[in-house]
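**Student:** Have a look at this fold, sequence not included:
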């Protein structure tokens, strides 16, 4: 039986796979590649600092006992009890960046009436992939209980790149069984240039610090759990955000995941930004694309 997942990576060398998942090496608007990444982090850092200085926020809230198991809440005191919530998970190959530089999208979303919660988690090589997924699940448990207690009508989870992967993994959890909250509380997700099949990252500079084996990569891949995600997401609102100039592998990851969900009867909105590369999607989509806020604010 032919797999619905692209498995051409199995015939690719380590060097070829690493290039596909190294977006900074594909673009020329800033060079060298290291400066490209530094520029991206600098923009996000500046935007996040401005958010923390200008918005009502509660920082460094512990959701677990470990040092980086913390989250920041923007608008929790000033927005109405029923306001929708977006939980954001940062990217960075599960090894870079952090909560501290990931609240850059809070100003436009909070001004629209959306509470923003930025989730921190430990990164490779300190922890492996299953532990990262476990930490994020712990954070979402904390947030869903908090949202339920305050009377929030909806919670969304979203993220960029590695954060898109982690957000998609949270869609596979039956939160009603886990926490006893309404099945309608986790209302949907915004997946920005996510990674939904981790197997191409095995035996790469990205996968090695995460101690990724083929079995672990498959078990921690949203595509492995697509049937569960589809079953739990019949009435959720899902959005996949892509960039026309992202690498072929990143685009293929989003396309095949969307197609698999649609095949199972789950509608998914797709926004494909013309001329945007892997980093521009995250830098600009949260503020430029009103469809994200409109979807989160919709009561349908």
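**Tutor:** Cool, the structure landed. A quick note: this is a predicted structure, and the numbers were derived from the prediction, not measured.
**Student:** from here on, contacts and neighbour counts on C-alpha atoms
**Tutor:** Will do.
**Student:** which strands and helices sit next to the helix or strand where residue 164 lies?
**Tutor:** Here residue 164 sits within helix 162-170, counting by DSSP states H and E. Counting by 3 or more Cα pairs under 8 Å, 6 or more residues apart in numbering; DSSP states H and E, the packing neighbours recorded for helix 162-170 are strand 85-89, helix 129-150, strand 155-160, strand 186-192.
**Student:** If we use 7 Å, what do you get?
**Tutor:** strand 155-160 (3 or more Cα pairs under 7 Å, 6 or more residues apart in numbering; DSSP states H and E).
**Student:** ok, and here's another one to check against it:
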């Protein structure tokens, strides 16, 4: 595996991110994740299979005396780039909310096209469920979230119950996509656009755009859901979250949502270094069993 060293992490070398702003985001997320985290015990590169991508990082509070709920958070990167190390900086805030953070990786397009990434995420959840007790986690109390493409995958994990096949079940309590891309359907996307790349690079079959869209499965929501997006997010994120919210509301299905004032597509994740952010208030409320 060809590797590079960034902020003390040894990472698989990847192509440049699909948009320029993502480079600054990546550098910031890695820098934050490399900082010391007092009170947090880090377990990195836990293998759940023989392949390099079959790894997850676990971040647990020191001195855990009872099994804690688990937040599995999936990295973004347009399904074509991304490292699990982008999410580690959330650990202190997740711990303050009363949970353990797990950051897995998954295979990337174009070498591995959808639905390979979704199957990887489901397999990762199964591995977390099996192993998390070793790190002080409660295998019966799991949430899944993610940023951007990771938000899309988190939503698919929670909504596609027909794909669970014993890998995950009622222990999955809620979904938290942050700036998630919830509708992949785009008629006549502009050439070279991110929307066009979904068809040319991400999907194994371009005709699967509907089947690969979380909004298609809105009626199948059977757990808690928090939709979060930025005021200055990408248009497709804002539109797809609005479409999901409208679909759920039309069916009388309850969910939480928050529009993050003043934030763009990358700020919505980086702001989660702040334990006092309202996003964590929702997670804490869920953990406490409050509606």
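**Tutor:** Perfect, I can see it now. Here the structure is a predicted model, which is why all the values come from computation and not from measurement.
**Student:** related to what we said a few turns ago, tell me the gap between the helix holding residue 164 of the first structure and the middle of its chain.
**Tutor:** Centroid separation for helix 162-170 of the first structure versus its chain: 4 Å, with Cα atoms, centre = their mean, to the nearest Å.
**Student:** Also stretch 116-129 of the second structure?
**Tutor:** 12 Å.
**Student:** before we move on, the earlier item: with the second structure overlaid, how far apart is the helix or strand just after the helix holding residue 164 of the first structure on average?
**Tutor:** Once helix 162-170 of the first structure ends, the next helix or strand along the chain (criterion: DSSP H and E) is helix 175-179. Comparing helix 175-179 of the first structure with its match in the second structure after superposition yields a mean distance of 6.3 Å (mean Cα distance after the TM-score superposition for the first structure).
**Student:** what span of the second structure lines up against the helix holding residue 164 of the first structure?
**Tutor:** Here helix 162-170 of the first structure aligns to the second structure at residues 149-157, judged by TM-score structural alignment.
**Student:** what does the matching stretch rub up against?
**Tutor:** Contacts with stretch 149-157 of the second structure, where a contact means Cα atoms under 7 Å, 6 or more residues apart in numbering, come from 74-79, 118, 122, 144-146, 175, 177-182, 214.
**Student:** can you check stretch 106-115 of the first structure too?
**Tutor:** Contacts for stretch 106-115 of the first structure (Cα under 7 Å, 6+ apart): 51, 74, 75, 76, 79, 83, 84, 85, 86, 116, 287, 293.
**Student:** give me that answer again for 10 Å
**Tutor:** 47-48, 50-52, 54-57, 73-88, 116-118, 152, 155, 286-288, 290, 292-294, 296-297 (Cα atoms under 10 Å, 6 or more residues apart in numbering).
**Student:** Specify, as a residue range, where that stretch falls in the second structure.
**Tutor:** The aligned range for stretch 106-115 of the first structure is 91-100, by TM-score structural alignment.
**Student:** what distance separates the start and the end of the matching stretch?
**Tutor:** One end of stretch 91-100 of the second structure to the other measures 7 Å (Cα to Cα, to the nearest Å).
**Student:** Average separation of the match of helix 162-170 of the first structure from the aligned part of the first structure, please.
**Tutor:** With mean Cα distance after the TM-score superposition for the first structure, stretch 149-157 of the second structure averages 0.5 Å from its match.
**Student:** Can you show me the helices along the stretch 151-291 of the second structure?
**Tutor:** Under the criterion DSSP state H, counting those that start in this stretch, helices of the stretch 151-291 of the second structure are mapped to 194-197, 235-250, 267-270, 278-287.
**Student:** thinking residue 103 of the first structure is in contact with residue 53, fair?
**Tutor:** No. Applying Cα atoms under 10 Å, one finds residue 103 of the first structure not in contact with residue 53, separated by 11.1 Å.
**Student:** Between those two, which has more neighbouring residues?
**Tutor:** Neighbours were counted for residue 103 of the first structure and for residue 53 using other Cα atoms under 10 Å; residue 103 has more, 28 against 9.
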